[in-house]
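Visitor: sequence plus predicted model, see below.
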Amino acid sequence: MRTIDFTPLNRFAVGFDRMQRQLESMAHLDETASAYPPYNIEVLGEDAYRITMAIAGFGIEDLDITVQDTRLTVSGRVESDDKPVQYLHHGIAMRAFERRFELADHIKVNSAEMNNGLLHIELVREVPESLKPRKVEIKGTGSKPKAIEQKAA
């Protein structure tokens, strides 16, 4: 596998450390590790999202959801009861997992709910008033004041 060295970018980019770390982590992704458990990311509205993970066999007590800075981490571990089981077919994985999601700025985890083997994590974008678009009045001599209007990106 080829690796990409991002260190030459460090000479020209100041304050983009988080973006560089994300690019480096994406370059080192292991495809087999990212396949379990399966998940969906839904857009519910302009500022609302939902992550749905299929985690059959896990109970609420087996799951852990943590948010640190802009990283959402969902992990699961089922405690084995050490009884030997003889399977004719073993298709339900129920193996330990840790799934990480990088959240955009101002995305907050609103709630989490488990229903029928699906874990639903509700996300909402809360942009502070100081960062929302605003109108700026233009003053001039001899003319009527004009305003510049900005639209949200």
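Guide: Great, that's in hand. Numbers count the residues shown, from 1 in each chain.

Visitor: every contact and neighbour count from this point should use C-alpha atoms.
Guide: Will do.

Visitor: any idea which residue is closest to the centre of the protein?
Guide: The centre of the chain sits closest to Phe101, judged by CA atoms, centre = their mean, with a distance of 3.2 Å.

Visitor: leaving out sequence neighbours, find the closest residue to that one.
Guide: Leu72 (5.0 Å; CA to CA, 6 or more residues apart in numbering).

Visitor: next, the one to line up against it:
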Amino acid sequence: MRHLDFSPLYRSTVGFDRLFSMLDSAGSETPSYPPYNIERTGENTYRITMAVAGFTEDELSVEAKEHVLTIKGEKADEDTDREILYRGIASRTFERRFQIAEHVRVDGASLENGLLHVDLVREIPEAMKPRKIDITSGSTKQIETTAH
């Protein structure tokens, strides 16, 4: 795989360090198990869907801490009474981390049909939302003063 060098861009940008660091790390080898999707379900809602066939709710954990969403799967000890001739369904332990934005919170998680769904909501504080500023003509505004 070809590696891109973003170091010349660091010198000409301010405040985008995290973005370039994420782009740098995206080029490196990342684990592919378990497979997942990230989808936008609304204007401010998102969903991460992860294929976790063979795992129960007790064997999965979802934790959000300091802008990092961590999903872990720890398989309980399997029965040693049976002999598996072919293993096509992976049942190994995994840990997957996702960087989440500052105003995104985890709304809930559910497990159905071997898919773990983690719902996310972006909540922008009122102070950070865009607001409309009325424009007035400079000559029409009068300042009232009282004489003492």
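Guide: All right, it came through fine. Small disclaimer: the values here were computed from a predicted structure and weren't measured.

Visitor: one step back: and the residue nearest to Phe101 of structure 1, what element?
Guide: Element membership for Leu72 of structure 1, per DSSP states H and E: strand 71-76.

Visitor: thinking again about what came up before, so the residue nearest to the centre of structure 1 touches Asp69, yeah?
Guide: No - contact criterion CA atoms under 8 Å: Phe101 of structure 1 and Asp69 do not qualify, at 11.3 Å.

Visitor: returning to that earlier point: burial measure for the aligned partner of the residue nearest to Phe101 of structure 1 in structure 2, as a count.
Guide: Residue pairing (TM-score structural alignment): Leu72 of structure 1 is matched to Leu69 of structure 2. Counted with other CA atoms under 10 Å, residues neighbouring Leu69 of structure 2 total 17.

Visitor: residue in structure 1 paired with Ala51 of structure 2?
Guide: So, by TM-score structural alignment, Ala51 of structure 2 is matched to Ala54.

Visitor: for its match, which non-adjacent residue is spatially closest?
Guide: Using CA to CA, 6+ apart and skipping the chain neighbours, the partner closest in space to Ala54 of structure 1 is Leu118 (4.8 Å).

Visitor: do Tyr36 of structure 1 as well
Guide: Phe97 (7.2 Å).

Visitor: near Ala93 of structure 1, how many other residues are there?
Guide: 11.

Visitor: er, Ile121 of structure 1 I mean
Guide: There are 19 residues near Ile121 of structure 1, going by other CA under 10 Å.

Visitor: surely His117 of structure 2 touches Ala51?
Guide: No - His117 of structure 2 is not in contact with Ala51 according to CA under 8 Å; the separation is 9.1 Å.

Visitor: tell me which element Met53 of structure 1 falls in.
Guide: strand 48-54.

Visitor: average offset between that strand and structure 2?
Guide: When structure 2 is superposed, strand 48-54 of structure 1 averages 1.6 Å from its matched positions, counting by mean CA distance after the TM-score superposition for structure 1.

Visitor: tell me which stretches of structure 1 form strands.
Guide: Remark: strands assigned in structure 1 by DSSP state E are 39-45, 48-54, 63-68, 71-76, 97-102, 107-115, 118-125, 136-138, 146-148.

Visitor: ok, residues contacting the last one?
Guide: With contacts defined as CA atoms under 8 Å, 6 or more residues apart in numbering, strand 146-148 of structure 1 is touched by 135-139.

Visitor: how about the first one?
Guide: Strand 39-45 of structure 1 is contacted from outside by 49-54, using CA under 8 Å, 6+ apart.
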